[in-house]
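[1] What follows is a protein structure lacking sequence information:
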């Protein structure tokens, strides 16, 4: 079950960017994450897990958020000494949920994967009342 948005400690570094609601944005998000982490001390600790979690959150926003045409996705990354926080904001109204997937299903495992890789994750309404923010925190031990 996702938790409410928590207020993390001040980051050592943070980075934000906007992406179009398009399938190609998943690869662009991973590339931007790699560049951000490469420039940070100990950023390499979070690259592999960060890419997986970010890919799933952006994919969910692109495919399932029901975002109105012309709206963008907002991604915010915060690197703390022992954790990476990833937030993906979209203008869709629905809340994501992990659902059971059968062996035959070709989709439906993304949020389960996020729940296994992240130390915490959750969803909350965005400030201003339009859309939601889905966040995940990845500890250096993961």
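    Looks like it arrived, so ask away. None of the values given here were measured: they were computed from a predicted structure.
[2] From now on I want contacts and neighbour counts done on CA atoms only, so please keep to that.
    Fine.
[3] Quick one: distance of the lengthiest helix in the chain to the chain centre.
    For the chain, the helix with the greatest residue count under DSSP state H is helix 47-64. Here helix 47-64 is found 6 Å from its chain centre; the criterion is CA atoms, centre = their mean, to the nearest Å.
[4] quick one, the helix or strand just after it and helix 47-64 angle?
    Following helix 47-64 in sequence order, the next helix or strand is strand 72-80 (DSSP states H and E). Per axes from the mean of the first three to the mean of the last three CA atoms, to 10 degrees, the angle that strand 72-80 makes with helix 47-64 is 160 degrees.
[5] Buried by neighbour count: which residues of the helix or strand just after strand 72-80 qualify?
    Downstream of strand 72-80, the first helix or strand assigned by DSSP H and E is strand 83-90. Across strand 83-90, burial judged by 16 or more other CA atoms under 10 Å covers 83, 84, 85, 86, 87, 88, 89, 90.
[6] ok, structure two:
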């Protein structure tokens, strides 16, 4: 190694993936599993990153159940942490229309989920799946390094 070359520190990548039923119960479980996994990886429940990623997961999972459900098909969450960025992906079985932020009426009961995702995430988007039918909606949150060693 030359004196001008700095050694690169190793990159830690953590991945968690789970297939869940396309039901409200599956969406609630997605939120809970992500919060627990982040805590295990060193971002405690009350940390800003854990709370942001957990809320994003809740919104994306609810959308997958509400708008991306195909009877008999599940949805999948995938959480990838490359310190200090965490990426959440939610795959569902409907790819005909990619999600977009649309104005919600003042009295509308829905339509604000992606506004929250956009506010909390550094980046977010949706892509048609290349390995099957459906789409992947993803968001990335950049935070701090984990506060403790992963379990």
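    Everything's here; your move. Since the structure is predicted, the reported quantities are computational estimates derived from the model, not experimental observations.
[7] Give me the TM-score for this pair.
    Superposed pair, TM-score by TM-score structural alignment, normalised by the length of the first structure: 0.85. Supporting alignment: 130 aligned residues with a CA RMSD of 1.5 Å.
[8] what's the mean gap between the longest helix of the first structure and the aligned bit of the second structure?
    In the superposition against the second structure, helix 47-64 of the first structure averages 0.6 Å from its aligned positions (mean CA distance after the TM-score superposition for the first structure).
[9] residue range for that helix in the second structure?
    Mapping helix 47-64 of the first structure onto the second structure (TM-score structural alignment) gives residues 50-67.
[10] Determine the set of other helices and strands touching the longest helix of the first structure.
    helix 24-38, strand 83-90, helix 110-117, strand 132-139 (3 or more CA pairs under 8 Å, 6 or more residues apart in numbering; DSSP states H and E).
[11] Give me the mean deviation of the longest one from the second structure.
    So that's helix 24-38 of the first structure. So helix 24-38 of the first structure averages 1.2 Å relative to the second structure (mean CA distance after the TM-score superposition for the first structure).
[12] quick one: contacts for the residue nearest the centre of the second structure?
    Centroid check for the second structure by CA atoms, centre = their mean gives residue 88 as the closest residue, at 2.2 Å. Applying CA atoms under 8 Å, 6 or more residues apart in numbering to residue 88 of the second structure gives the contacts 53, 57, 77, 78, 79, 80, 138, 139, 140.
[13] Need the counterpart of it in the first structure.
    Under the alignment (TM-score structural alignment), residue 88 of the second structure pairs with residue 86 of the first structure.
[14] I'd like the distance between that match and residue 58 of the first structure.
    Distance of residue 86 of the first structure to residue 58 of the first structure, given as CA to CA, to the nearest Å: 10 Å.
[15] got it, and residue 128 of the first structure?
    Look at residue 128 of the first structure and residue 58 of the first structure: by CA to CA, they are 21 Å apart.
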